[in-house]
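K.L.:
structure for this input, please:
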Amino acid sequence: MKLWDISPPVSASAPVFPGDTPYSQQWAATIGPGCPVNVSAITLSPHVGAHADAPLHYDADGATIGAVALEPFLGRCRVIHAIGVGPLVRPEHIAHALTDLPPRVLVRTYARAPLDRFDEALAAYAPETIEQLADLGVQLVGIDTASIDPADSKLLLSHQVIRRRGLRVLENLVLDEVAEGDYELIALPLKLTTADASPVRAILRELP
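P.N.:
Next up, the predicted model:
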C-alpha cells in the first residue's frame, strides 16, 4: 500500500517557533583508529519538526507525552483541505468533508509548506472548529503549520479546547502531496516520561 511521509526534514536549518531550541548535533565519537562507530548527541526542542503535544504543554498539571495513550495517533484519519482560507480554519471551511468522520482529522492550509522559515502568519484552528470536531467524535486533530493557535496568541484558545475536551494534537505536518480523503495515520510519539511534546515520524498509508 502506498505511503505518504508527512514529516518535514529535521536538521540545523529546520525552522522553530521564535525563542524555541533549534536542532543541533555534535559527534561524541567517529569511526577511526580505535573507534568502530559514529555516535552523536543531539539537542532540540521536542516541538521541532512534526510533533505531538502533551497535555503538559498547555496544562501545568497535564500528563507528559510518555503517559498519553497511543490509540489517537494510530488509525483511520481524514485529510481536509482548507488552503488559503486565512488566519483561522473555521467550521465552514471544512464543512464539505465532515460526513462519516473518522476519529482523526488533519487539515491542510498550505499550497506549499514553508520548510525553510518560520511563518509568523501561520493558519490555525478557530476554537469553535475544535469544539465541532470534538462533538463529532474526533480524538486527534492535526495541521500543517507550527501551531493550532495563531503564532502571537497568548491565550491559546484552541489548545485550551483540546485540554478541556481531551483531544490530542499533531503540528508541523507536511500535506503538500496529500489529496483530500481517508487514510491510515501512523504518528507515534516517543515515550518521553517528563516531556511536554515528542517528535513523530508521521506517515499516511493507503487504506485497503
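
K.L.:
okay, CA-based contacts and neighbour counts for the rest of this
P.N.:
Noted.

K.L.:
chain center to the longest strand seen in the chain: distance?
P.N.:
When the chain is parsed with DSSP state E, its longest strand is strand 74-81. Chain-centre distance of strand 74-81: 13 Å, with Cα atoms, centre = their mean, to the nearest Å.

K.L.:
now the other sequence, so there's something to compare against:
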Amino acid sequence: MSENKWIDITQPLTNDIAHWPGDTPFSFELACTKKETGSVNIGQITSSVHMGTHVDAPFHFDDNGTTIDQLDVNIYIGKAAVIDVSHVTNITPKLLEGYKWEDDVTRILLRTSLPNNPKRFPKELPVLDPAIAPFLQQKEIKLLGVDMPSVDAPDSNELATHHALHDNGIYILENIMLDHISAGHYELIALPLAIQGADGSPVRAVIRRIEK
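P.N.:
Down below sits the predicted model:
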C-alpha cells in the first residue's frame, strides 16, 4: 500500500510572484553571504502579508477585528472537503446545495475556474455570492479556502463577501493551488505566522487525502 503523503497546495514565494496592484511585492535576497560573515548566509524578505497563499484576519477589513496573532490556530488544522466548482463562474448557495460532505467537515476548499498561475494577477475572478456565508454557517463551516487572490472582486471596496463570511464566523484562506487536486476529503494544515498586530499572514498549506 502506498504511503499517504502530504500534498503542498502553496504558491511558492518567488521574486516574480504576482502581487495585488499597489501592494508591496515580494522580494528575497541575501543580506549577508557566508563569504562575508565567515559562517552563514542570512536572507531577508520584503513582502505584503497577503502575498501568495495566505489567510486574512478580521482586522484586514474591520478596524475592530481580531489580528492574526489572536486567532485560534485550530481554525487552520483539521478535516476539509475539496469541492470542484470549476464549471461555473458564479458560486451561489444553490450551487453548493448540490454538493455533499461529511458531517464532521468544518472547512471547505473551492477549486474554481481560475487557473493556478502565481506569476499573473487575474483581471477577473469567479464570483462568490455573499449569500454563501449564511449557507455555510448553517453547515457549521468555519473556514473557506479559495484558489483565488480574494473572495471579492479585485475592484471591490465594499468587500461584501469578506464581511458576510466574518459575520457568519467563517475565516478566509486565499490563493491555494488546487488545479492538481481531485475533489474529496482531506486533512488540512495552513498555519499563519504569529505576527503581532497583523491583518493577515502567508501560510504553508498542505493537505493529505483521507482514505476510506
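
K.L.:
circling back to that earlier point, against the second structure, where does the longest strand of the first structure fall?
P.N.:
The alignment of strand 74-81 of the first structure onto the second structure (TM-score structural alignment) covers residues 77-84.

K.L.:
ditto for stretch 171-184 of the first structure
P.N.:
Mapped onto the second structure using TM-score structural alignment, stretch 171-184 of the first structure covers residues 174-187.

K.L.:
for the matching stretch, measure first residue to last.
P.N.:
Counting by Cα to Cα, to the nearest Å, you get 17 Å between the two ends of stretch 174-187 of the second structure.

K.L.:
outside of it, which residues touch it?
P.N.:
With Cα atoms under 8 Å, 6 or more residues apart in numbering as the test, stretch 174-187 of the second structure has contacts from 9-11, 52-56, 77-84, 101, 111, 115-116, 145-151, 205, 207-210.

K.L.:
filter those down to the buried ones, PyMOL style.
P.N.:
A single PyMOL command is used to select the members of the contacts of stretch 174-187 of the second structure judged buried by 16 or more other Cα atoms under 10 Å:
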select buried, resi 9+10+11+52+53+54+55+56+77+78+79+80+81+82+83+84+111+116+145+146+147+148+149+150+151+205+207+208+209
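
K.L.:
all the helices of the second structure, in order from the start?
P.N.:
34-37, 93-96, 132-138, 160-167 (DSSP state H).

K.L.:
average offset between the match of strand 74-81 of the first structure and the first structure?
P.N.:
The superposed stretch 77-84 of the second structure is, by mean Cα distance after the TM-score superposition for the first structure, a mean 0.4 Å from where its aligned residues fall in the first structure.

K.L.:
what's A205 of the second structure aligned with over in the first structure?
P.N.:
Superposed on the first structure with TM-score structural alignment, A205 of the second structure falls opposite A202.

K.L.:
revised request: answer the last question for A57 of the second structure.
P.N.:
Using TM-score structural alignment as the criterion, A57 of the second structure maps onto A54 of the first structure.

K.L.:
burial measure for that match, as a count.
P.N.:
Residues within reach of A54 of the first structure, counting by other Cα atoms under 10 Å, total 25.

K.L.:
okay but it is in contact with A69, surely?
P.N.:
No: applying Cα atoms under 8 Å as the test, A54 of the first structure and A69 come out as separate, 10.6 Å apart.

K.L.:
could you check how far D135 of the first structure is from V107 of the first structure?
P.N.:
Distance of D135 of the first structure to V107 of the first structure, computed by Cα to Cα: 17 Å.

K.L.:
need the strands for the second structure, in chain order.
P.N.:
With DSSP E, the ranges of strands along the second structure come out as 7-8, 27-32, 42-46, 54-56, 77-84, 90-91, 107-111, 127-128, 143-146, 171-174, 184-192, 200-209.
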